[in-house]
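Visitor: Could you work out the structure for the sequence below:
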Amino acid sequence: MSNAKEPMTEYGYKKLMNELNDLKKKQRPETVIELDIARSHGDLKENAEYHAAKERLAFIDGRIGELSDLVSRAQVIDPTTYEHEKIRFGSTIMLENLETNEEVTYTIVGSTESNPDRGLISYYSPLAIQLMGRGEGEEVTIKLPSGKQVYEVLEVAYREINFEG
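Guide: Take a look at the predicted model:
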């Protein structure tokens, strides 16, 4: 566990808090009851319900620890409060691969919110790190695991993110 701040949107923070509250107030108490009921059935060595509940409780406790750590380090950032003339947290970027002429669009979000398949990339991803501070019209050589690629930054803007769909 690190002390580094974890940037995230308000949506990401609320999502973490909702999961943490659900685990603490609903799932954990229910699992403790299941464990007590299973324990009352006797011989614990061959009691599948007991072992399943015990494993589930361990998983829940581990997840509560992870989420508590993330929440304690959360730095909620509202990207609507600043200009997006340069790429930064919350920016939506349209890039053109100068080799293939393929255009791609990404939005830079917190690591807990990232979903590359939906164009949401982590603030800590190699791509985002190399794009930070760049502006429209700039050419950027990006070093990725697949090799170097040259992109032109076509657009930097703020767009409301639909995390649900």
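
Visitor: When you work out contacts or count neighbours from here on, use the C-alpha atoms and nothing else.
Guide: Fine.

Visitor: Tell me, how many residues neighbour Thr81?
Guide: Neighbour count of Thr81, defined by other Cα atoms under 10 Å: 7.

Visitor: Against Ser91, how distant is it?
Guide: Per Cα to Cα, to the nearest Å, Thr81 is found 12 Å from Ser91.

Visitor: Next, the contact list for the nearest residue to Glu152 once chain neighbours are set aside, please.
Guide: In space, and not counting its chain neighbours, Glu152 is closest to Glu139: 4.3 Å by Cα to Cα, 6 or more residues apart in numbering. For Glu139, the contact set (Cα atoms under 8 Å, 6 or more residues apart in numbering) comprises Val150, Tyr151, Glu152, Val153.

Visitor: Test my guess that the third one contacts Arg134.
Guide: So that's Glu152. No. Counting by Cα atoms under 8 Å, Glu152 does not reach Arg134; the two are 10.0 Å apart.

Visitor: just to revisit the earlier point, so how far is Thr105 from the residue nearest to Glu152?
Guide: Counting by Cα to Cα, the gap from Glu139 to Thr105 is 15 Å.

Visitor: ditto for Ile87
Guide: In terms of Cα to Cα, Ile87 sits 13 Å off from Thr105.

Visitor: One more, so I can put them side by side:
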Amino acid sequence: MENQYFSKEGLEKLKNELEKRSSVLRPEIAKKIKEAKEEGDISENAAFDAAREAQASNEGRIEEIKIILENAVIIDSSISRSETVIVGSGVKVDSDRGAQDFIIVGAAESDPIKGFISNESPLGKAFLGRKKGDKVEVKTPKGVSEYKILEIK
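Guide: The predicted model follows:
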């Protein structure tokens, strides 16, 4: 698996999710499974089936988080004031939609509506390594969009 980039806060949030799933949800689900088994025949027991499904989902997410954490790289905010766009950079651009601000983040922290663009997205990939003043063309399902980098923060 490739590196997964995180802010300190984003990594802490993921660690907290792992802790909650391991220490809180896992025992709660185990208790529900036990209670459902005590009801008798589990072959047609909806509560048992739901609890087992919740258990599988929770365990899957726990394993996913562990793998992500093994490949996690913290974005060093002290180097984010680079001359070129890197993961962690804030980027102000001009396009046919006017001026826009983005922050380039790892895929796990992306939220395009809030302006957090994944370094793995077409837009993020296009900005990486670029400098102030560069023009960037990005192919999207809606066509080609052109951006001019106004500022790197």
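
Visitor: Of the contacts of Glu139 of structure 1, which are still contacts in structure 2?
Guide: Retained in structure 2 (both residues aligned by TM-score structural alignment, their matches' Cα atoms under 8 Å) from the contacts of Glu139 of structure 1: Val150, Tyr151, Glu152, Val153.

Visitor: Please say which position in structure 2 the second one maps to.
Guide: The pairwise alignment with structure 2 assigns Tyr151 of structure 1 to Tyr147, based on TM-score structural alignment.

Visitor: wait, what's in contact with that match?
Guide: Tyr147 of structure 2 touches Val93, Asp94, Ser95, Asp96, Lys135, Val136, Glu137, Val138, counting by Cα under 8 Å, 6+ apart.

Visitor: Quick one: end-to-end distance for stretch 130-145 of structure 2.
Guide: Span of stretch 130-145 of structure 2 from end to end, Cα to Cα: 16 Å.

Visitor: Which residues are in contact with Thr107 of structure 1?
Guide: Applying Cα under 8 Å, 6+ apart, we find Thr107 of structure 1 in contact with Gly90, Ser91, Thr92, Ile93, Gly119, Leu120, Ile121.

Visitor: so where is stretch 34-50 of structure 1 in structure 2?
Guide: Counting by TM-score structural alignment, stretch 34-50 of structure 1 falls onto residues 32-48 of structure 2.

Visitor: no, scratch that, I was asking about stretch 125-135 of structure 1
Guide: Against structure 2, stretch 125-135 of structure 1 falls on residues 121-131 (TM-score structural alignment).

Visitor: what's the span of that stretch, first residue to last?
Guide: Distance between the two ends of stretch 121-131 of structure 2: 18 Å, counting by Cα to Cα.

Visitor: what's that stretch in contact with?
Guide: With Cα under 8 Å, 6+ apart as the criterion, stretch 121-131 of structure 2 contacts 83-87, 104, 117-119, 136-140, 149, 152.

Visitor: re earlier: keep only those of the contacts of Glu139 of structure 1 that are in strands.
Guide: Val150, Tyr151, Glu152, Val153 (DSSP state E).

Visitor: for those residues, which one is nearest Thr112 of structure 1?
Guide: When those are ranked by distance to Thr112 of structure 1 (Cα to Cα), Val153 comes first, at 25.2 Å.

Visitor: Relative to Ser125 of structure 1, how far out is the closest one?
Guide: In terms of Cα to Cα, Val153 of structure 1 sits 17 Å off from Ser125 of structure 1.

Visitor: So which of these two has more stuff around it?
Guide: Val153 (21 against 16).

Visitor: Which residues are in contact with the residue located most distally from the centre of structure 2?
Guide: Here the centre of structure 2 is the reference, and by Cα atoms, centre = their mean the most remote residue is Gly40, at 41.6 Å. With Cα under 8 Å, 6+ apart as the criterion, no residue contacts Gly40 of structure 2.
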